[in-house]
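**Q** My questions are about this predicted structure, shown below with the sequence.
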Amino acid sequence: MVVYDLKCAAGHGFEGWFRSPDDFQTQCDDGLLSCPVCHSVEVLRKPSAARLNRGAQSKMVPASGHAASSAHRAQVAMVKAFQHFVDRNFENVGSKFANEARRMHYGEAEERNIRGQATHDEVRELHDEGIEAQPLPIPSPDTDKLN
């Protein structure tokens, strides 16, 4: 498994996981890779830091467990705060997201903050119509399964 930092022609950065370097190249050549923000298929691999071989005498110094766990806790807290903000300030329209976004865009419904689910094709169609829609980096809870 290889992980690459990628960038689209518009400069949006994202990460991709591939079985092998050849798998990345094949997907790129076949137009199967697209930017999650703007859906551009012009995707390039960003340069990554080179691995330095310093010989057998050199030993790697492990990262401080305290610093790493502290940074992780801060990230988790930030994601939870973001999710709480979205939950409190955006109406969940569920699978009707694309339709509701269109209705607001064309003046058929009151403009408001909404969230919900949309397929990749629906998001692309919204963008083609000039309607902004952004995927959120947080899972959307299945409200049907909540107590």
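**A** Alright, I've got the coordinates. Residues are numbered from 1 along each chain as shown.

**Q** going forward, measure contacts and count neighbours with C-alpha atoms only.
**A** OK.

**Q** Now the longest helix seen in the chain: buried residues?
**A** Counting residues, the longest helix in the chain under DSSP state H turns out to be helix 65-89. Applying a neighbour-count criterion of 16 or more other Cα atoms under 10 Å, the buried positions in helix 65-89 are 83, 86.

**Q** neighbouring contacts of the helix or strand just after it?
**A** Later in the chain than helix 65-89, the nearest helix or strand by DSSP states H and E is strand 91-94. Residues from elsewhere that reach strand 91-94, judged by Cα atoms under 8 Å, 6 or more residues apart in numbering: 100, 112-117.

**Q** Scan those and report the most crowded one.
**A** Arg115 (25 neighbours; other Cα atoms under 10 Å).

**Q** Would you double-check that that residue falls in a helix?
**A** No - Arg115 sits outside any helix when classified using DSSP: H, G, I helix; E, B strand; the rest coil, being strand.

**Q** Check the contact between it and Phe90; I expect there is one.
**A** Yes - counting by Cα atoms under 8 Å, Arg115 does reach Phe90; the two are 5.9 Å apart.

**Q** which residues in this structure form helices?
**A** So, for the chain - with DSSP H - the helices run 21-29, 65-89, 97-105, 120-128.

**Q** Check the burial of Gly130 by counting its neighbours.
**A** Neighbour number of Gly130 under other Cα under 10 Å is 11.

**Q** second one coming, line it up with the first:
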Amino acid sequence: MIRYALRCEQGHDFDGWFRSSDAFDTMRSAGHVACTRCGSATVEKTLMAPSVPAKSAAKPAGNPVETALAALRQQVEANSDYVGLKFADEARAMHEGRTASRAIHGEARPEEARKLIEDGVPVAPLPFIPRQKTN
């Protein structure tokens, strides 16, 4: 996993974790990398110092970040319903009381996510792409 320091067009700084440099480029090109504050999909990498552990601090086999992400994915998938590209509609309907509240996860375009946040709908991005495909 690679941690990048990122900045959106509005100047908001945030971090993102990616499987590789190519994964970052692919996700950004597809519009899946967005500012955590304003939802802007115009995001660039910024300068950052690499994290190089000393030999004595070398970690044993097994990446703890990957382990934590796998555990989070398992928890989310086991305890929520995947609603695919209907995420924004489902989250808004629950927030407005038009449907019963339940734990959901899915996909939303950056502008949809930004609108949900602006309207006070409690949502948060997940650090992984859902396994399910809607098409």
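**A** Great, that's in hand. None of the values given here were measured: they were computed from a predicted structure.

**Q** before we move on, the earlier item: switch the helices of structure 1 over to CSV; also include distance to Asp144 of structure 1.
**A** What follows is those, written out as CSV (distance: least, Cα to Cα, whole Å):
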stretch, distance to Asp144 of structure 1
helix 21-29, 36
helix 65-89, 15
helix 97-105, 17
helix 120-128, 23
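
**Q** Tell me which of those approaches Ser140 of structure 1 most closely.
**A** Nearest to Ser140 of structure 1 among the helices of structure 1 is helix 65-89; the distance by Cα to Cα comes to 9.0 Å.

**Q** Tell me how far the closest one lies from the chain's centre.
**A** Taking Cα atoms, centre = their mean, to the nearest Å, one finds helix 65-89 of structure 1 lying 16 Å from the centre of the chain it belongs to.

**Q** Same question for stretch 94-101 of structure 2.
**A** 23 Å.

**Q** Over in structure 1, find the residue span that stretch aligns onto.
**A** Aligning stretch 94-101 of structure 2 against structure 1 (TM-score structural alignment) gives residues 104-111.

**Q** Trace Thr36 of structure 2 over to structure 1, please.
**A** Counting by TM-score structural alignment, the partner of Thr36 of structure 2 is Val37.

**Q** what about that match, how many residues close to it?
**A** Neighbours of Val37 of structure 1 using other Cα under 10 Å come to 16.

**Q** what sits against it?
**A** Counted by Cα under 8 Å, 6+ apart, Val37 of structure 1 has contacts 12, 134-135.

**Q** Quickly name whichever of the residues you listed is closest to Ser69 of structure 1.
**A** Ser69 of structure 1 lies nearest to Pro135 out of these, by Cα to Cα, at 27.3 Å.

**Q** Going by the alignment, the closest one corresponds to which residue in structure 2?
**A** Under TM-score structural alignment, Pro135 of structure 1 pairs with Pro125 in structure 2.

**Q** Would you indicate which residues of stretch 131-140 of structure 1 are buried?
**A** Those would be 131, 133, for stretch 131-140 of structure 1 by 16+ other Cα under 10 Å.

**Q** Return the distance of it from the chain's centre.
**A** 8 Å.

**Q** how much space between the residue of structure 2 most remote from its centre and Pro64 of structure 2?
**A** Computed with Cα atoms, centre = their mean, the residue of structure 2 farthest from its C-alpha average is Ser56, at 32.7 Å. Ser56 of structure 2 sits 17 Å away from Pro64 of structure 2, going by Cα to Cα, to the nearest Å.

**Q** ok, now Val83 of structure 2?
**A** Val83 of structure 2 is 29 Å from Pro64 of structure 2, by Cα to Cα.
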